[in-house]
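Chemist: Got a predicted structure here, sequence first:
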Amino acid sequence: MANTPYPESYYAASANAVPPRPALQDDVETDVCVIGAGYTGLSSALFLLENGFKVTVLEAAKVGFGASGRNGGQIVNSYSRDIDVIERSVGPKQAQLLGQMAFEGGRIIRERVAKYNIQCDLKDGGVFAAITAKQLGHLESQKRLWERFGHTQLELLDQTRIRDVVACEHYVGGLLDMSGGHIHPLNLALGEAAAVESLGGTIYEQSPAVRIERGANPVVHTPQGKVRAKFIIVAGNAYLGNLVPELAAKSMPCGTQVITTEPLSEALAKSLLPQDYCVEDCNYLLDYYRLTGDKRLVFGGGVVYGARDPANIEAIIRPKMLKAFPQLKDVKIDYAWTGNFLLTLSRLPQVGRLGDNIYYSQGCSGHGVTYTHLAGKVLAEALRGQAERFDAFADLPHYPFPGGQLLRTPFAALGAWYYGLRDRLGY
């Protein structure tokens, strides 16, 4: 049977040691079968186990193999479309409920890290950096918006103050969110998987779901076994493939690229990011970066629509890094990798139920570290019969990409070109 290892990345190279997990080779019964051992699946499994469910998790490769183990490691609040956009689309009542949840994912991460003693280099503080006066104006509006929903750990940074937190000359200001922060993303996933197992959950690796037999007692088939369950949670996101065709039609995998430097001297690392906050800029096609626990710079950016792997990731991302930090021109890049996230046309997550017993959450659209942890709680609530918060997400309108799967990539790339041009022209 095929054994899919982690892709070569800094995170895989520095992952905490974990025991090997078996592939499913039997027929098993459970209350809930979770497809995917990334953040959505692991968060769902933890909340369900804490509420007395028997849970089996199927992972096609290894825990955190997809976006959960390859992302920039930033804890960023809200959604890829902010609450004001949601409010204009669905009205104040539904937006109020979604707004109240917009800052919950980061709290869940911190609760998990503390409760289960997860070693993942958790640091507090994230900065949204404005390159233009217009972007700074948007951050001022964002601060007022978030404060309207009770989120108060925010500080607006002027041009002088932002120099105290990031040594980049391009920024005219920013917004500091002290409830933001950063983590080693793969180690967070591995720690959550260990927590799942500590509560009696079972995780099978190298066990892709190849078919779902729908019905009153659905069955998930893998190459060498099957799981009969009362409920299924589909949490494969960009790595789900065509297992559930009606989900694939409304989403598109996209690739993002990340590089990691060699370890920096203590003085150089502190000069770049004196408070050790993570940073993302305010462009539509944004750059993001942070320091690791061993003082490397992780720098990411760029989007490849349709999730193709670029031939030379360093050639794409290193110039972006040097534009922000020209003082790193002689620094060696030790790791470069790509990973996929799942884009929706609305850039809002898709949550719902197929029939009576198959639940799903997908399409974080590049904003998944916090949302996926919230999604696990919301899905678990729905399985317990508390569906108000689930319904708030499920009622969001979603549409297939124009032209279907054949044309979704060129249409999205054209849109990205347009917004990238706006970024470059300062609009």
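Modeler: Yep, it's here. Residues are numbered from 1 along each chain as shown.
Chemist: From here on, just use CA atoms for contacts and neighbour counts.
Modeler: Will do.
Chemist: Touching the helix or strand that contains residue 189 from outside, list them.
Modeler: Assigned by DSSP states H and E, residue 189 belongs to helix 185-198. With contact meaning Cα atoms under 8 Å, 6 or more residues apart in numbering, helix 185-198 is reached by 11-12, 15-16, 18, 37-39, 42-43, 45-46, 49, 63-64, 68-73, 112-113, 116, 118-120, 202-203.
Chemist: Against that first model, consider the following:
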Amino acid sequence: MSSQGQTSHPVDHTTSYYAASAHPAPARPALQGRITTDVCVIGAGFTGLSTALHLAQYGFKVVVLEGNRVGWGASGRNGGQIVNGYSRDLSVIEARYGKEASDALGAMSLEGGDIIRSLVKQYNIQCDLKPHNVVAALNPRQLHELEQVKTNWEQHGHTELEMLDKAQLQQHVATECYIGALLDKRGGHLHPLNLCLGEAAAIESLGGQIFEDSRVVQVLHDQAKPLVKTAQGEVEANYVVVCGNAYLGDAVPELTNKIMPVSTQVLTTEVLGAEKCQALMPAGTCIEDANFFLDYYRMTADHRLLYGGGTVYGGAEPADIVQKIRPHLEKVFPTLKDVKIEYAWSGNFALTLTRIPHFGRLKNTVYFAHGYSGHGVTCTHLAGKLIADTLKGDATRFDSFARLPYYPFPGGRLLRVPLTVMGSWWYLLRDRLGV
């Protein structure tokens, strides 16, 4: 299904609820011929859009190249949850990289959500933004770990957290699946594709250019000014920022083995109505569980249940998305057994071996940020701000990420999937046994 008002464009969105409910937006042209700019951004997902928007606010001349459409990849397909932090807890970051690293990343861990809220307000972006998110525990081990997360977050200045017992959690989700939860009052949820479209419009309002259907095939950076090539055009720029994430392909071979695409699947039900949505999720927050292979869900603005989960390393799409996800939905909400599913789709995020976002430089004129490992909505927006600050002259915070060690997946493309699956079995077993 396609986004409303955009069906004339040759490259369409996936069959998602977001595409079907997206605000009308112009079909942007493909790049033709040669142009010059201050900064060429590759990818019109959250990282690229945040980078371009912050750069445009700083007065840079910016060109964004998108291989498909604005928000076509993970940024327009995800669960829409504003989840603070990173895919690894700050305590893990401190144990691996030291207190200086954990303090630096901890100081930035809430900023992505703040950036989103600020942009939504500044540019009047209509994306159904709602406050608060909940991480729910299925067993005592997970609840204890959430208590430790709360303690660790508070040491880094995040004080808007609250532990919920089973009775309190009923105000957020009417289910017997969980024994308690952690409420983050600095979290939230939104319509991610409409956020992308709003940010793209903001970039253009500041003079930035966005070209769709303009997949990058090569980046030549062994010269004074890098050159970015598409099938029908090229961009000469002072700087290039690579933001392709799981959908980058082979345009920048140096980055290919640093990440692995992982698919996740999402369903959206028929319209349930305001009364039923209120009964099932009274507080209107979003939920994710505390499993290693987690489920996540929320109610949409038009009163549907949006439910996601599933993990396929390598980015393959399951043969039957509904069959894969429906049992999880019905376990949490037995009263929705056999509910009609109107939308089902899959999308890829990029995983790093360390599960920490990978920021860096290929040289002083080519920057990249990717590998958010499932925590992309907020951290992508932070990444864009840090890259813009770097090109403006202050790389301090960008380098807090860039100096962290990163490693390729063992086994290369051939073996990275089976080796990662083997490594994940222990976590899956812990989730199932609750130990």
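Modeler: Thanks, I have it. Computed from a prediction, not measured in an experiment: that's the story for all the values here.
Chemist: Give me the TM-score for this pair.
Modeler: After superposition, the two chains reach a TM-score of 0.99 (TM-score structural alignment, normalised by the length of the first structure), with 426 aligned residues with a Cα RMSD of 0.9 Å.
Chemist: hang on, the earlier thing: any of the contacts of helix 185-198 of the first structure buried? List them.
Modeler: 11-12, 15, 37-39, 42-43, 45-46, 49, 63-64, 68-73, 112-113, 118, 120, 202-203 (16 or more other Cα atoms under 10 Å).
Chemist: Now do stretch 394-401 of the first structure: distance from first to last residue.
Modeler: This stretch, stretch 394-401 of the first structure, spans 18 Å end to end (Cα to Cα, to the nearest Å).
Chemist: burial of the aligned partner of residue 347 of the first structure in the second structure, as a residue count?
Modeler: When the second structure is aligned by TM-score structural alignment, residue 347 of the first structure is paired with residue 355. Counted by other Cα atoms under 10 Å, the residues lying close to residue 355 of the second structure total 18.
Chemist: thought residue 355 of the second structure was touching residue 373?
Modeler: Yes: in this structure residue 355 of the second structure lies within contact range of residue 373 using Cα atoms under 8 Å: 5.5 Å.
Chemist: Please identify every residue contacting each of these two.
Modeler: With Cα under 8 Å, 6+ apart, residue 355 of the second structure and residue 373 have common neighbours residue 87.
Chemist: element containing the aligned partner of residue 406 of the first structure in the second structure, please.
Modeler: Counting by TM-score structural alignment, residue 406 of the first structure lines up with residue 414 in the second structure. For residue 414 of the second structure, the host element (DSSP H and E) is helix 412-433.
Chemist: ok, residue 334 of the first structure - contacts?
Modeler: Counting by Cα under 8 Å, 6+ apart, residue 334 of the first structure has contacts 10, 259-262.
Chemist: one step back: so where in the second structure does the helix holding residue 189 of the first structure end up aligned?
Modeler: Against the second structure, helix 185-198 of the first structure falls on residues 192-205 (TM-score structural alignment).
Chemist: next one: stretch 162-176 of the first structure
Modeler: Using TM-score structural alignment, stretch 162-176 of the first structure pairs with 169-183 in the second structure.
Chemist: What are the boundaries of the strands in the stretch 301-427 of the first structure?
Modeler: Along the stretch 301-427 of the first structure, the stretches classed as strands by DSSP state E, counting those that start in this stretch are 333-343, 350-354, 358-362.
Chemist: what does the last one contact?
Modeler: Residues from elsewhere that reach strand 358-362 of the first structure (Cα under 8 Å, 6+ apart): 40, 231-237, 342, 349-353, 375, 379.
Chemist: among those, which ones are buried?
Modeler: For the contacts of strand 358-362 of the first structure, buried by 16+ other Cα under 10 Å: 40, 231-237, 342, 349-353, 375, 379.
Chemist: What's the match for residue 64 of the first structure in the second structure?
Modeler: Checking TM-score structural alignment: residue 64 of the first structure goes with residue 71.
Chemist: just to revisit the earlier point, format the strands of the stretch 301-427 of the first structure as CSV; extra columns: distance to residue 383 of the first structure.
Modeler: Shown next, in CSV, are the strands of the stretch 301-427 of the first structure (distance: least, Cα to Cα, whole Å):
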stretch, distance to residue 383 of the first structure
strand 333-343, 24
strand 350-354, 11
strand 358-362, 9
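Chemist: what sits up against stretch 161-170 of the second structure?
Modeler: Identification of contacts with stretch 161-170 of the second structure by Cα under 8 Å, 6+ apart yields 147, 150, 178-185.
Chemist: meant to ask about stretch 95-113 of the first structure, not that
Modeler: Contacts of stretch 95-113 of the first structure (Cα under 8 Å, 6+ apart): 75-79, 83-84, 86-87, 118-120, 149-151, 179-180, 188, 192, 369-374, 389, 392-393.
Chemist: so the match of residue 64 of the first structure makes contact with residue 45?
Modeler: Yes: taking contacts as Cα under 8 Å, residue 71 of the second structure lies within contact range of residue 45: 4.9 Å.
Chemist: Against residue 272 of the first structure, how distant is the residue nearest the centre of the first structure?
Modeler: Centroid check for the first structure by Cα atoms, centre = their mean gives residue 368 as the closest residue, at 2.5 Å. Distance of residue 368 of the first structure to residue 272 of the first structure, given as Cα to Cα: 26 Å.
Chemist: As a check, name the ranges of all helices in the first structure.
Modeler: For the first structure, helices defined by DSSP state H occupy the ranges 10-13, 39-50, 83-90, 92-101, 104-115, 133-148, 159-162, 185-198, 245-248, 266-272, 313-324, 368-383, 388-394, 404-425.
Chemist: Highest mean neighbour count out of these?
Modeler: helix 39-50 (a mean of 27; mean count of other Cα atoms under 10 Å).
Chemist: Give me the angle between that one and helix 185-198.
Modeler: Per axes from the mean of the first three to the mean of the last three Cα atoms, to 10 degrees, the angle that helix 39-50 of the first structure makes with helix 185-198 is 20 degrees.
Chemist: So which bit of the second structure is helix 39-50 of the first structure matched to?
Modeler: Mapped onto the second structure using TM-score structural alignment, helix 39-50 of the first structure spans residues 46-57.
Chemist: Mind reading off the mean deviation between that stretch and the first structure?
Modeler: Compared with the first structure after the fit, stretch 46-57 of the second structure shows a mean deviation of 0.4 Å (mean Cα distance after the TM-score superposition for the first structure).
Chemist: neighbouring contacts of that stretch?
Modeler: Residues contacting stretch 46-57 of the second structure (Cα under 8 Å, 6+ apart): 41-43, 61-64, 71, 75, 196, 199-200, 202-203, 206-208, 241-243, 369-370, 377, 380-385, 387-388.
Chemist: Excluding chain neighbours, what is closest to residue 302 of the second structure?
Modeler: Sequence neighbours aside, residue 271 is the residue nearest to residue 302 of the second structure in space, at 6.9 Å (criterion: Cα to Cα, 6 or more residues apart in numbering).
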